[in-house]
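*Asks:* What follows is a predicted protein model with its sequence.
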Amino acid sequence: MKYVDEYRTRPEAQALAAKIREEADPARVYRFMEFCGGHTHVLSRWGLTDLLPENVRMIHGPGCPVCVLPMGRIESARELALEHDVTLCTYADLLRVPAVKGKSLFDARAEGGDVRMIYSPMDAVKMARENPERQIVFFAIGFETTTPPTAAAILAAKAEGLKNFSVVCSHVLTPAAMNHILDTPTAPKLDGLVGPAHVSTVIGWKPYASFAEKRRVPVVVAGFEPLDMLLSILMLVRQVNDGRAEVENEFTRAVTADGNRKAIALMDEVFELRDSFEWRGLGSVPHSALKIREAYAEFDAERRFNLPYRSIPEPKSCLCGEILRGEKEPAQCPLFGRGCTPSHPIGACMVSSEGACAALWTYGRRADKEKTKNTNQETTK
């Protein structure tokens, strides 16, 4: 398959890994964070960390929209489904995320709530059109990748004059979270960032320029195939060795400097910045999320149903927050593989298909766990 098979070839992967080992200075440790959960899974699925030298460390970031959604947001959605007699629609991964007392949206459905899994926001618009007597609420989550479709759904509902469609907007912004992690004193010192792929197809690579220019942190936007990842790591190693801090675009077949202007225009039309938004593991992050503009307030479910937000502390035994900040590895969590598994998740990092814990469990937890024991002390210095 074009743009897939040619980025999964063994000889090229071995050659890139050899170049990384050759060019990585043995006298230093390189700490690179892959922000996106998709990159975390690429590393685990293809065993790329086994090809890297010991002094090149990949640190998992918070780049999974399901993982970073705080429990308070899940509780608000459960309240909608159980107390307001609405049909609540959202994406599949979110249905299994546990909130208070381990209860999820799946549990809300078992308790009598009308909770539906959908593939597109337009599915919810169609449901509203076909069921005018029901209030249809779309629980919207995701980074900039999934934000334009939500905006398009709101515009479609307005064009059709639908009075029974609304959105709980929990869309969050990537650059704000990256800045917050770099400002967190307990987070590991980073020598470079692997920029997200799908997000960057929408917003472009220019929003990362401040990391290089002001913070002197190299950024390489990477695709989601094994050769993409290895080449991006090599590019970061070279920047560090040269004393450079630039934004480089490895994913040139999909990402441009300015991104998708039509998608950005859609977002700007419908949404505006929130003053602050709580992230799981990161706390309250200023100007890191979107809300629906006043012009489209009739489609804002938080206003329509007067939904207050309540911050809810995470379970003390779950290290999901520390994992999302890059402070801990999944295998260091006392619940990993014991009380917390994909079939019985306790933390969001195990629920989501892009979560770091799910990646470690699915693609070789034993080997990675042993490696974590041996290298964690150096990684967190």
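*Replies:* Cool, the structure landed. Keep in mind it's a predicted model, so treat the numbers as computed, not measured.

*Asks:* From here on, just use CA atoms for contacts and neighbour counts.
*Replies:* Fine.

*Asks:* quick one: contacts of stretch 300-315?
*Replies:* Taking contacts as Cα atoms under 8 Å, 6 or more residues apart in numbering, the residues outside stretch 300-315 that touch it are 70-73, 76, 80, 84, 100, 137, 166-169, 278, 292, 297-298.

*Asks:* also this one, for the comparison:
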Amino acid sequence: MSMKFVDEYRDPELAKHVSAEIARLSGDQPLKFMEVCGGHTHTIYKHGIEDVLPPNIDLIHGPGCPVCVLPMGRIDDAIAIARKEGIIFTTFGDMMRVPGSHGSLLDAKANGADVRFVYSPLDAYKLARQNPDRQVVFFAIGFETTAPSTAVTLLRAKAEGIKNFSIFCNHVTIIPAMKAILDSPDLRLDGFIGAGHVSMVIGMRPYNFVARDHQKPVVIAGFEPLDIIQSIYMLVKQLNEGRTEIENQYARVVRPEGNVKALQAMAQTMELRPFFEWRGLGFITHSALKLRSDFADWDAELRFEVPGLRVADPKACQCGEVLKGVIKPWECKVFGTACTPETPIGTCMVSPEGACAAYYSYGRFSMASERNRLHVLPITQ
């Protein structure tokens, strides 16, 4: 079936037809699939996909929100850099309101720090060229999706010899996080909806271990409603046929080999850290990137002293359990009361890709139906 326009990916009749096929293939067998990417979580709740699926299919929200997985200590490090004299600190907009242990970057800006939001590392680089007497730092976050743009900007800075620009590197990698989830004793999954944008860069091969070592299927999915429903159908079909393979539903964008040029730029500029702390998942080996020694002159962690402390999350916040898929957002004690997008306690409520923000924006009024689906008693509001 060939589709050209976005409306075709949102056809309600086709969605019902595919959902009926999912119900037929899965029977009454309860199945849990994790969508790793926060973009998928928002599509699921914005378009009410769970209401279309048969009740035995349970979608679990994974740690695919790069803002959400950063531990509080790294936010504190960013704020410490931003407060230094002569710094222009640049960041994506959704990082501005993420709470550290003593406020956010937005609070630091209100208290006099020169914090600016940008759309790309190249915007930050342009600021460095326009302000040669100031040090410009870019807060680099994201999975392999955004790492190539950081890498290309670093290569340009080195080629042009711009020394008043540096990167505070917090890029993380999706595969070690999936390994940590699969090794987690408190979560049992039947398969993964693979992250489309990450896979556009890394390709399909890195997921092979999921099928080989854990006998779980992975279907890399696009971001429209029918993309996700078709991916769930493909997962159920695999299980029904006794297969566990890596399949690509998002073939219009994702190539099996990924984006070779992007991977080369990353390899030139970055290398794996021995370990990195993830909110909710703890320390995971080889799960994040740092700048190579050739780019030490552009490494903000080497150029500026940062506290580097490990900071515990607020006790009321259960963001870690949400990121691991152990609880749904509405099961958190402070969800929608003390913790809202206007007054976030945890990162999952701040980011546009956060599961809590998705529930709050699209799903908070259908929690009763969610509980009915799961056959649990409603909690009083």
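*Replies:* Sure, I can see it. All of these numbers come straight from a predicted model, not from anything done at the bench.

*Asks:* Chain neighbours aside, what residue packs nearest to Val326 of structure 2?
*Replies:* Counting by Cα to Cα, 6 or more residues apart in numbering, Leu187 is the residue found nearest to Val326 of structure 2 once chain neighbours are left out, at 6.4 Å.

*Asks:* now do Met34 of structure 2
*Replies:* Once its chain neighbours are removed from consideration, Met34 of structure 2 has its nearest residue in Ile60; the separation is 4.5 Å (Cα to Cα, 6+ apart).

*Asks:* Does that neighbour touch Cys37 like I think?
*Replies:* No - at 10.7 Å, Ile60 of structure 2 does not count as touching Cys37 under the criterion of Cα atoms under 8 Å.

*Asks:* Stretch 35-42 of structure 2: average distance to aligned residues in structure 1?
*Replies:* Comparison of stretch 35-42 of structure 2 with structure 1 after fitting gives an average deviation of 0.5 Å (mean Cα distance after the TM-score superposition for structure 1).

*Asks:* what sits up against that stretch?
*Replies:* Residues outside stretch 35-42 of structure 2 that contact it (Cα under 8 Å, 6+ apart) are 59-65, 192-196, 223, 228, 353-355, 358.

*Asks:* mind redoing it with 6 Å?
*Replies:* By Cα atoms under 6 Å, 6 or more residues apart in numbering, the list of residues contacting stretch 35-42 of structure 2 from outside reads His61, Gly62, Gly64, Cys65, Phe192, Ile193, Ala195, Phe223, Glu353, Gly354, Ala358.

*Asks:* Could you tell me how far the fifth one is located from Ile220 of structure 2?
*Replies:* So the one you mean is Phe192 of structure 2. Spatial separation of Phe192 of structure 2 from Ile220 of structure 2 under the definition Cα to Cα, to the nearest Å is 8 Å.

*Asks:* Pull the number of nearby residues for the closest residue to Cys333 of structure 1 other than its chain neighbours.
*Replies:* In space, Cys333 of structure 1 comes closest to Leu319 once its chain neighbours are excluded; the distance is 5.6 Å by Cα to Cα, 6+ apart. Summarising burial for Leu319 of structure 1: neighbours were counted as other Cα atoms under 10 Å, giving 23.

*Asks:* Give the equivalent position in structure 2 for Leu319 of structure 1.
*Replies:* Leu319 of structure 1 maps onto Gln318 in structure 2 when the alignment is built from TM-score structural alignment.

*Asks:* Could you do Arg10 of structure 1 as well?
*Replies:* Using TM-score structural alignment, Arg10 of structure 1 lines up with Pro12 in structure 2.

*Asks:* before we move on, what about Glu54 of structure 1?
*Replies:* In structure 2, the residue matched to Glu54 of structure 1 (TM-score structural alignment) is Pro55.

*Asks:* Report the contact partners of that match.
*Replies:* Applying Cα under 6 Å, 6+ apart to Pro55 of structure 2 gives the contacts Arg373.

*Asks:* Show me which positions of the helix or strand where Arg373 of structure 2 lies end up buried.
*Replies:* According to DSSP states H and E, Arg373 of structure 2 maps onto helix 367-374. Going by neighbour count (16 or more other Cα atoms under 10 Å), the buried part of helix 367-374 of structure 2 is Glu370, Arg373.

*Asks:* now stretch 157-168 of structure 1
*Replies:* Under the neighbour-count rule (16+ other Cα under 10 Å), stretch 157-168 of structure 1 has Ala157, Leu162, Lys163, Asn164, Phe165, Ser166, Val167, Val168 buried.
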